[in-house]
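[1] sequence and predicted structure, then a few things I'm wondering about:
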Amino acid sequence: MQNERPVEDLTKAEAGEELARLAEVLSQADAAYHQADAPILSDAEYDALKRRNRALEDRFPDLKRVDSPSDRVGAAPAEGFGKIRHEKRMLSLGNAFADEDVQEFDLRIRRYLNLSADAPLAYTAEPKIDGLSLSLRYEQGKLVYAATRGDGETGEDVTANARTIAQIPHNLTGAPEVLEVRGEVYMTKADFEALNAQGSRVFANPRNAAAGSLRQIDPEVTRARPLSFFAYAWGVLSEPLAETQFDSIKRLETLGFTINPLTRLCSGPADMLEHYRQIESQRPDLGYDIDGVVYKVNDLALQERLGFRATTPRWAIAHKFPAETAWTRLEAIDIQVGRTGALSPVARLAPINVGGVLVSNATLHNEDYIAGRDSKGEPIREGRDIRIGDWVQVYRAGDVIPKVADVDLSRRPEDAEPYHFPQTCPECGSAAVREPGDSTHRCTGGLICPAQAVEKLKHFVSRDALDIDGLGAKQIEMFFTDDQLPIREPADIFTLKARDAGNLTKLKNRDGFGERSAAKLFDAIDERRRIPLARLLFGLGIRHLGEVAAADLARHFGSWEALIGAVDQAAPAAARQLAADEAEHEERARAADAGRRAEVKKARDAIWEAPGLPEGAKAAWDDLVGIEGVGAVLAVSLVTTLTQERERASINRLIAQLTDILPPEARATESPVAGKTLVFTGTLTRMTRAEAKARAEALGAKVAGSVSAKTDLLIAGEAAGSKAEKAAALGVEVIDEDAWIALIGG
């Protein structure tokens, strides 16, 4: 897309600003898509945004946010349905948007498996149906339940509704004793048009119609709706269906399920791309909506080795179709304040249909983007700025959220004036500061800023944090402004019951509550007085601290006391890191040529080598940044937040209300590396570093990125280098790859 800059060209500040924007838009899209069946983004665009987010996090892992979309699948199940917990998670897919992405997917698989470029590697390719994901569980051949994907871990119980779909068998012959069949519920275009012609309700598209029809409280309504089902995967199995993806899908067909007839076995990227273009050419005539093609490694044993990331399998990817653009009028520019204080400009547009979805809002990124320049001052859009009243081009898909791409100067109103970015927070009036090297203005109000406080509380009770049943975003907004029973910080949640007991205006007598619902809320809050350390850390809303990094910190330290002690000890070193970053930024601004780059290193070294650093501070800092997945930016954010006087006092009040902060669950305690801290270095030949790390963590080990006195074992491949030298100096045991393979049992 025009004006869209590759991830590789973004500065760290620009990447952080874009990650904040993506998190907000994707969160809104999750709720609209999975709970209201009224998406504000198409499936292709939604998945594309997650890909952009993942690419940014891969390049800048220390910028990963607490509310990272990479750690989310779907949205919490809607009220009104029973809940079913998936025994095996239902995950989303990574995305490809260009031929090069598909080729890189193949190369990535080969690197992980240590396969040569000419080694045979087969894939399946199938259309990606634009519908609603469904999991069907059969036991001894009988349909036991049907569940939507929900948030990937827990879905809605739609068993009665699923039984009304003709393509879902109630009984199977010759199936494994336990079989979970997964696929997509969809509505054909002809059935969609016929349904809308009835006039009882007009749906926007077949996907909405299918989702709304399946998620009816009355199964008879679903029965009257023409739904179809394609099977394409499986969950829990008591025995394998086959040895390959393709043969397993064919086995599902013999059991009575409908599989997509365009599913094909491919020999490599060229074959995959050829099939993609064939499907794309047939797309208008298929009779049902698709938004891309899904590729999967065919060999199931290789799928097992490749495993999963946080929310996506490594062995599959969705190759998406391109989207559209449209022109409309920019009516206003609003400023939204996020949980971290970031001021994000949002374009309010005259509603326009773009790719089948009505768009009325789009991101404007930051002050520079509106002014027609990038973070380095170079022109974008040939220097054309964006003004209220302009006719602007909007696009949705590829790597971006709905965005204003260009301006038609020939249609600019004569009275249109350049936009001046606010220097104060629109929510609290505090100064909005743009720090050197950062493209984002941030409110300095902190806890006094209601926008930040409310968003932090919403995050604290969110699904991946404390997940308090009955206390969601809507309730947080209500309690925040309540004079009788206010919730202004996390600790207030846990004193709500006691304060209600002494309050004349009882919660049970208020709108939206009764005696039963109030009691249920108090019980749900009490249940969260015992909380896993990782959830607590994630819930605190510390900038750059995502769910995965929170789990890494929890595994490394094991307890709140150990973590907070390490943070306090590392605080002076974190201050040095901040000073070193500032010195580097200033020196880089002066260092225009390679000859002066040495000055940058000198500036940093001078900060670290200055006297006065307390004993143990540097070691504590090195231990913190040495945790796999924790970099200097995240470590500084963690230490800064937990050592600020007001933040620490608020957190201490919260900790006092908790009865138990649970350590991470024990993993593979009988393995020879369980509980040990390992470091891999050099080139491994029998498995890749990524696979070695995954194996080690599965066996209960901690994997660090650098050697320290806490390292138990260094696994050194070829050309091990400085890490091996440091391990020898510290007396850390060093073994080679063969010894590592033998240690873990092959």
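    Received, thanks. Numbering: from 1, shown residues only.

[2] from here on, just use CA atoms for contacts and neighbour counts.
    Fine.

[3] report the secondary structure element holding D106.
    Assigned by DSSP states H and E, D106 belongs to helix 99-113.

[4] buried ones in that helix?
    With burial defined by 16 or more other CA atoms under 10 Å, the residues of helix 99-113 counted as buried are 102-103, 105-107, 109-113.

[5] by contact count, what packs against it?
    For helix 99-113, the packing partners by 3 or more CA pairs under 8 Å, 6 or more residues apart in numbering; DSSP states H and E come out as helix 269-282, helix 300-306, helix 689-698.

[6] quick check: closest non-adjacent residue to D568.
    T643 (6.9 Å; CA to CA, 6 or more residues apart in numbering).

[7] report the contact partners of the one you found.
    567-568, 571 (CA atoms under 8 Å, 6 or more residues apart in numbering).

[8] quick one: the strands in the stretch 551-700 of the chain?
    Assignment of strands within the stretch 551-700 of the chain using DSSP state E, counting those that start in this stretch yields the ranges 660-662, 677-681.

[9] packed most tightly, which of those strands would that be?
    Compared across the strands of the stretch 551-700 of the chain, strand 677-681 shows the largest average neighbour count, a mean of 23 (mean count of other CA atoms under 10 Å).

[10] now do that strand and helix 689-698, the angle between them.
    Relative orientation of strand 677-681 versus helix 689-698 (axes from the mean of the first three to the mean of the last three CA atoms, to 10 degrees): 170 degrees.

[11] another structure for you, compare them:
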Amino acid sequence: MAKLVNQAASCKPDRSDGRMPGEASKDSTAQPAGHMTSTAAVPPAERAEELRRLLDYHAYRYYALDAPEISDAQFDRLLRELQQIEVEHPDLITPDSYTQRVGGFVSGQFAPITHMARMYSIDDAMDLDELDAWLDRVESALGAGSAVYTCELKIDGLGVALTYRSGKFVRAATRGDGYVGEDVSRNIRTIADVPMRLSTEAVERMGDDASEAIEVRGEVYMPKGSFARLNATADAEGRPPFANPRNAAAGSLRQKDPAVTARRDLSTFMYALADTAPVHVTSQLEFLDWLREAGFHVNPNVARCASPAQVHDFCADALAHRGGLDYDIDGVVVKVDSFELQERLGFTARAPRWAIAFKFPPEERRTVLREIRIQVGRTGVLTPVAQFDPVSVAGSTIARATLHNIDEIERKDVRVGDTIIVHKAGDVIPEVVGPVLDLRADGARPYQMPDRCPACGNPVVREPGQVAIRCVSLDCPAQLHERLLHWVSRGCMDVDGVGAELVDKLVDAGLVRDVADFYTLTSEQIAALDTGRVYQKTVAKKGVRAGDPILVGKTVADKIADELDRSKSRPLGRVLFALGIRHVGKSVGELLARHFGSIEALIEANEEEIAGIDGIGPKIASSTKMFFSVPENLQVLSRLREAGVGTQEGSGEVEAREAEESGVSVELARQRPLEGLTFVLTGSLEHRTRDQAAAALVALGARVAGSVSKRTSFVIAGPGAGSKLTKAASLGIAVLDERELERILATGRVSA
């Protein structure tokens, strides 16, 4: 391979794949993560806010969790759309926008370390046209032919910064958010190619600055051979494998036990310095020579390119030879070589103008599509998954990839038996590119999604305007675990003592097949459940021996039975929320309960009547009618009614209990003084959680919404309030603090 150059502060995410809890992730089975619906009618301010939320979410998945959900290309499309909006509407730029900062997160697992200087991102060029556009800008700014470039392989690893003082290693930090990283000093010491002391020659070249602290930057990576051995060991021990070498390197460096890191066979390539002045060099190539002399591991594939044409040649050569390297790369970093010219070009808010990362297209392979299987997710979404002959792509073997939904299958025209092209989006996520039509067999038929759920056999539905096809049956086994946990959760039926472990035991024992089965359980059945643990020693007084199974027991079982019995009197709004009807949350459930008074009346209502309720709308009306159109759901409701679960709006006793649980006056709650008002809570509260505050407001008749709109009456804001506060200001909505909230809950009156 021709000699190339190296990379200054690793480009944006070395992304692998992600989920910070939030609405953006809940339906990722229904469509590709990061997918956006049509934005033609969305106001720029709303779209910009949504894009910032998506970018923050996916950056968190990538940097903090090492578990990305979307590819680099999808992330870049979102970022570029936000950049375009901010160019056209500069007034929409916010200080926390992803366009104004370096991506990344700092976890709380390690002590924080502040970098000596900011570690910038590098902008991406996704194709040769974008690379040429950057080269043209540089040539225009500096004068045609005046710039010499260094080209370096873009290593797919984890960015780190190593600090040395008087030539001795002091500490090491991850890249973090560009300003602050995580202290991984103990783990870095275990990496063999990291020098603990710089060479005498390199230190002497620093002259009078030899005692100054310097921060050397580069990439920690895992060689492909080491990655293969690590996954082979994991497979032999029954542990899940790492998705790719980048994930393996990140996970290995973030180990609490340095001995684990030492066994992972990590390596480094160093390529940058926070401040090059102490080493007395004037260009990137000269600095790389100093790094080698100092004892650092520097990538040998570096080239000095005197023209844009030579830059093209280097990129083409690197792409052609990427498969022969013992480490993963996903592009080439091109820099203006002269530090003086770099200084003249300067920086944008998040990246240097003197560098660009040319991203490689994903590595592609051909294989044969053998089957399209349907997976039923926990929310009932039917997701088609391609099963194909195993093929090695970007360092690992893949044999399946999600096809997302029927629209995606039809768009790509993928059929069973096709020879297909597959790649890893962002070198991470397996993806079917499309079929090789010239090799399609005669008679290959377009794929049809099933009209019944493969898990339970019930009919499936597709909401108007939605790509997702769903099973909405309450007795679907694929959704059973999540539906049962949702039913007993605190915001729903609030059954204390019933968690994920007990639900698993009840399902495995065949005692619970839907939510109505909770109310057929006896204390004896619960007490006899095996917890999966055993006694460690013999206790004669209790009549147990070492190795005997530990059962749930009578004391715990009686408590759970009492809790289940108590849950029967929960108000109707909670019951509707607990049923798991799509789009029906706690506040919507309360609106429906208040309007119709009973489940029976709600079942009889038509979509227009439901949609006409203030705060409901056609989407909720459609999903509600769809839920009650499933015969199996009506059967479960009938059994709930027979068991004594309330299906009518509560009596004064229920309202009184709800008020007491919310910490507000029962007498005040009966007056419903806040009826007709809509509140939005944002930020943190000192005296109660946001859920508790919301419950108290609802008990007084208010509606609590999750987002700010023109219908919002007041926003309650505590420390850490973010975009909701900004939107409230833009709409002129009154913002109240926690002190005012407590006064409202005590008096039922709003003074603002």
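    It's in. None of these values were measured; they are calculated from a predicted model.

[12] just give the TM-score of the two.
    Once superposed, the chains reach a TM-score of 0.50 (TM-score structural alignment, normalised by the length of the first structure), with 451 aligned residues with a CA RMSD of 5.3 Å.

[13] hmm, back to that, among the contacts of T643 of the first structure, which one has the most neighbours?
    V567 (25 neighbours; other CA atoms under 10 Å).

[14] leaving out the residues flanking it, which one is nearest to that one?
    That would be V639: by CA to CA, 6+ apart, it lies 5.5 Å from V567 of the first structure.

[15] just checking, that neighbour touches Q569?
    No: look at V639 of the first structure against Q569 with CA atoms under 8 Å: they stay out of range, at 9.5 Å.

[16] so the two - more neighbours on which side?
    V639 (24 against 20).

[17] measure how buried E655 of the second structure is and give me the count.
    Using other CA under 10 Å: E655 of the second structure sits among 18 other residues.

[18] where's the residue nearest to D568 of the first structure relative to A571 of the first structure, distance?
    According to CA to CA, to the nearest Å, T643 of the first structure stands 7 Å off from A571 of the first structure.

[19] likewise Y276 of the first structure?
    Taking CA to CA, one finds Y276 of the first structure at 53 Å from A571 of the first structure.

[20] and what of F460 of the first structure?
    F460 of the first structure is 25 Å from A571 of the first structure, by CA to CA.

[21] mind listing the strands for the stretch 201-350 of the first structure?
    Counting by DSSP E, counting those that start in this stretch, the strands of the stretch 201-350 of the first structure are 228-237, 264-266, 290-297, 316-320, 325-337, 343-354.

[22] can you redo the ones you listed as a markdown table with distance to N95 of the first structure and mean neighbour count?
    Output for those, formatted as a markdown table (distance: least, CA to CA, whole Å; neighbours: other CA atoms under 10 Å):
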| stretch | distance to N95 of the first structure | mean neighbour count |
| --- | --- | --- |
| strand 228-237 | 18 | 20 |
| strand 264-266 | 18 | 19 |
| strand 290-297 | 9 | 24 |
| strand 316-320 | 5 | 25 |
| strand 325-337 | 20 | 18 |
| strand 343-354 | 21 | 20 |
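
[23] right, and these - which one's nearest W740 of the first structure?
    strand 290-297 (27.4 Å; CA to CA).

[24] now for that closest one, which elements pack on it?
    helix 43-59, strand 123-129, helix 269-282, strand 316-320.

[25] I'd like these written out as JSON lines, with distance to A190 of the first structure added.
    Below are these laid out as JSON lines (distance: least, CA to CA, whole Å):
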{"stretch": "helix 43-59", "distance to A190 of the first structure": "21"}
{"stretch": "strand 123-129", "distance to A190 of the first structure": "16"}
{"stretch": "helix 269-282", "distance to A190 of the first structure": "16"}
{"stretch": "strand 316-320", "distance to A190 of the first structure": "24"}
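
[26] go through these and name the closest to V404 of the first structure.
    helix 43-59 (15.1 Å).

[27] tell me the buried residues in the closest one?
    43-57.

[28] tell me where the stretch 501-650 of the second structure has helices.
    Under the criterion DSSP state H, counting those that start in this stretch, helices of the stretch 501-650 of the second structure are mapped to 523-527, 554-567, 572-578, 586-596, 599-604, 607-611, 618-628, 631-643.

[29] buried set for the longest one?
    Within helix 554-567 of the second structure, the residues that qualify as buried by neighbour count (16+ other CA under 10 Å) are 557-558, 560-561, 563-565, 567.

[30] max pairwise distance over these: which two?
    A557 and S567 (15.3 Å).

[31] and T148 of the first structure, how far is that from R85 of the first structure?
    10 Å.

[32] rebuild the strands of the stretch 201-350 of the first structure as TSV, extending it with distance to F522 of the first structure.
    Below are these laid out as TSV (distance: least, CA to CA, whole Å):
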stretch	distance to F522 of the first structure
strand 228-237	36
strand 264-266	54
strand 290-297	44
strand 316-320	43
strand 325-337	31
strand 343-354	35
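
[33] what comes up buried for the helix or strand A724 of the first structure falls within?
    Taking DSSP H and E as the definition, one finds A724 of the first structure inside helix 722-730. Within helix 722-730 of the first structure, the residues that count as buried by 16+ other CA under 10 Å are 723-724, 727.

[34] and the next helix or strand past it?
    strand 733-736.

[35] packing partners for the helix or strand just after that next one?
    Using DSSP H and E, the helix or strand that follows strand 733-736 of the first structure towards the C-terminus is helix 737-743. Helices and strands touching helix 737-743 of the first structure, by 3+ CA pairs under 8 Å, 6+ apart, are strand 713-716.

[36] how far away is Y295 of the first structure from R108 of the first structure?
    Y295 of the first structure is 14 Å from R108 of the first structure, by CA to CA.

[37] check E527 of the first structure too.
    E527 of the first structure is 43 Å from R108 of the first structure, by CA to CA.

[38] longest helix of the first structure?
    The longest helix of the first structure (DSSP state H) is helix 560-590.

[39] what comes up buried for that helix?
    Neighbour-count burial for helix 560-590 of the first structure [16+ other CA under 10 Å]: 560, 563, 566-574, 576-585, 587-588.

[40] quick check: next helix or strand after the host helix or strand of I356 of the second structure?
    If you go by DSSP H and E, I356 of the second structure is part of strand 355-359. Toward the C-terminal end, the helix or strand that comes next after strand 355-359 of the second structure (DSSP H and E) is strand 364-376.

[41] for G159 of the second structure, which non-adjacent residue is spatially closest?
    Per CA to CA, 6+ apart, closest to G159 of the second structure is E219, 4.6 Å.

[42] tell me the SS of that neighbour?
    Three-state call for E219 of the second structure (DSSP: H, G, I helix; E, B strand; the rest coil): strand.
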